[in-house]
Structures are given as C-alpha cells and as structure tokens.
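Chemist: Pasting the sequence and the predicted model now:
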Amino acid sequence: MPRPAVQPGADSDAIRLRPPRWADGPALHALVSQCPPLDLNSVYLYLLLAEHFPQTCILAEDEHGIVGMVSAYRPPGRDDVLFVWQVAVQARARGQGLGGRMLRRLLARPPLRAVRWVETTVGPGNHASRRLFARLADRLAAPLTESPLFEAALFGADAHEAEPLLRIGPISLSAVN
C-alpha cells in the first residue's frame, strides 16, 4: 500500500516530529543500525542524547514507531553553531524529504535562535548525506564549504573514510521558517 505523501516542513498525521525521550534510546539505536553507512554507537549513547540533548535532537514517528532522527548538539562555547552528528531515516520513510524537514524544524526551535552555522562531518562516499546538506544549504540560501577535519588514519585499523567538515552559513533565522 503506498504511503501518504508528506509535505516537507508541514506537520501531518502520518509523521510527527518531537524531541526524543530517554525511553527512545533503544529504538534510536535500532534505527541507526538499519541505516548504513552511519556508525552505530551504543544504546547508552542514544539514551544520553535523549536525556541530555532533547533541545538539539529530533525524531520522527508514525503509527508504527520511530522512522527518523537527527542527533545534534551545540559545541561548548559556540552557541552560534549546531553540530549535526547523525541523520537517520528508515527505508520506508525515505524519499519524502524527511531528513531536511527534521533539520529545518530543529533549527526553528526557540532555544536555537542564536545558531548561524550548521556543521557536520560526512565521508566522501556518503552521497545521500552530502545531497541532504547541499539541499539544506540551498533551502537556507547559505554557502556550504568543506574542509579537512578527521583523516582516515585517525580511525585506526577500522576501514573508515575520512570525515571532512561541512559548514553551512551564515544562516538567517528567517530562512529557516
């Protein structure tokens, strides 16, 4: 059965956006485990994100459970930056603009009014995430720049790509809405 279309940026009965709660930790872990190439962290980390950073994280759910999440935080001493750690969207919810919708809704929250820069790291091979952040930069009418950050060798024996820094901004609060 086809899924109902969701208008990007609009609330719908099909998919609701909300801050995470600590009880969501195991479901967030399960979601990320279904979203390669994202690095899967421990359940404990997702519990901490939900408990300590609900203002800078968001999840999407439908009648069947959690279908998407963005984990993010404000680096200490940098209130004008939102660092996006992970964006995950379950396969059945892809192709609806949900990743961008979650990011824009997050940026529109009152506690994040001072944010003028969105930063993230995305490996060169993660084309879906690169497209997501390029679309966000376009939507916010802000430049996107890339610079080296974590070289592949820093990840040790793991076969992990480098993680360059993508930076969007400066952004205007009016562009978020």
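Modeler: Sure thing, it's come through.

Chemist: only C-alpha atoms for contact and neighbour calcs from this point on.
Modeler: Fine.

Chemist: Counting neighbours, show which residues of the longest helix seen in the chain come out buried.
Modeler: In the chain, with assignment by DSSP state H, the single longest helix is helix 127-139. By neighbour count with 16 or more other CA atoms under 10 Å, helix 127-139 contains the buried residues 129-130, 132-134, 136-137.

Chemist: try it against this one:
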Amino acid sequence: MRTLSTGTFGPGSNPFVIDTPSATDGSEVNDLIANCQPLDENSVYCNLLQCTHFASTSAIAKANDGVYGFVSGYIVPEAPHRLFIWQVAVDEAARGHGLAKRMILDILSRPVCEDVTELHTTITPSNSASQALFSSVADSLDTKAESKLVFDRNRHLDGAHESEHLWIIGPFDNMAEELVKKAA
C-alpha cells in the first residue's frame, strides 16, 4: 500500500493538484486503475486516448510522488448537454477525502462543459462507494439522481459482469464559478 509522502491527511489538508491529463500520464493512469479493483482495466492505449482525446473532460489528481486519482469522461456527441463519466479511480491512500467528487466538479467547471446540464454514469448495484459518490455530486449540484437498468448482466454482458445501471444526475445549472468553489 502506498502512502503519501506529504504526510497523513488532516482536516483541510489537500496535497493534490487536479488538472487535465496528458499523454505522459497514460501509463500511470493504467497502473492506478489496475490497483483499484474491481474497476475494469483498459489497455494502456485506451488510457492514452483518455488522457489525450478526452483530456478536456477528464481529470487527474497528482501529489509530489505520483498519480492518486483519475476521472475519465466525455461529452456525448448526440447530446452536447450531457457529460458521461466513464471511470473514477482513486488510490487507496487518498480515499475518503472527497477527491473523486472534487475531480468531477473540476471537470464540470471547465469551459468545455459550459453547456452541460446533465451528468450520466453507469454503476453496478454492488458498488455502494460509487452510488454514494454520485449521490453526493447530485447534492452539490442541487439536483436529483435517478437510476435505471441500462446493461443487463445476461442480455448485454454474457453473464460475465454485473448489470450496469445508468445514473442520470440533473438537470442542473452549470455555473462554473460556483463549481470551482465547491471543488476546492
């Protein structure tokens, strides 16, 4: 298990810098996701695409000794008011301090998301941590969260993966300045 070289977390401590990822982050993102079981692993190439093609709608959290968080997302081409969050990964050493929520709100505060009024993601029924995270994001955005089955275990996933439920958060007013304050 990694520990932060900046010391232990205390109330109000924030050793992380949240930014857009770049191509040089792809390998470290891949390692982070591999260490965040039970997240589905992608190829390094896929993570490189997330860090480049989708950089403006993804976020990376770094401390002085490496990558501790990553959120990948994209604006849905057929629905430019909708941001889909694909994957959220936070290193075990950085969990429980709101880092994932801060990264999501950081993405929403960017100019590329100025027209976004809905946030979508998929979550398995057993993933209570993600359910709590996205409920908290909905609260921060002062809106509701709804859930419905989107990919059935047997029908879509050949019985090899738990069913995925689409979480729809919104509508919300995307007020970038307020989101930046909430993310801080």
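Modeler: Alright, I've got the coordinates. Keep in mind it's a predicted model, so treat the numbers as computed, not measured.

Chemist: Now the TM-score, please.
Modeler: TM-score of the superposed chains, computed with TM-score structural alignment, normalised by the length of the first structure, equals 0.92; 172 aligned residues with a CA RMSD of 1.6 Å.

Chemist: circling back to that earlier point, quick one: which of the buried residues of helix 127-139 of the first structure is nearest to Arg116 of the first structure?
Modeler: For these, the residue nearest Arg116 of the first structure by CA to CA is Ala137; the value is 11.9 Å.

Chemist: could you show me where the helices are in the first structure, in order?
Modeler: Ranges of helices within the first structure are 25-33, 43-52, 98-107, 127-139, 173-176, based on DSSP H.

Chemist: Buried deepest among those, which one?
Modeler: A comparison of these by mean neighbour count, using mean count of other CA atoms under 10 Å, puts helix 98-107 on top with a mean of 22.

Chemist: now for it, which elements pack on it?
Modeler: Contact analysis of helix 98-107 of the first structure by 3 or more CA pairs under 8 Å, 6 or more residues apart in numbering; DSSP states H and E lists strand 58-62, strand 65-73, strand 81-89, helix 127-139, helix 173-176 as its packing neighbours.

Chemist: By how much does it deviate from the second structure on average?
Modeler: Mean deviation of helix 98-107 of the first structure from its aligned counterpart in the second structure after superposition (mean CA distance after the TM-score superposition for the first structure): 0.6 Å.

Chemist: what does that helix contact?
Modeler: If you take CA atoms under 8 Å, 6 or more residues apart in numbering as the criterion, helix 98-107 of the first structure is touched by 8-9, 17, 56-60, 68-70, 87-89, 112-113, 115, 132, 135-136, 176-177.

Chemist: to the chain's geometric centre, what's the distance from it?
Modeler: With CA atoms, centre = their mean, to the nearest Å as the basis, helix 98-107 of the first structure stands 8 Å off its chain's centre.
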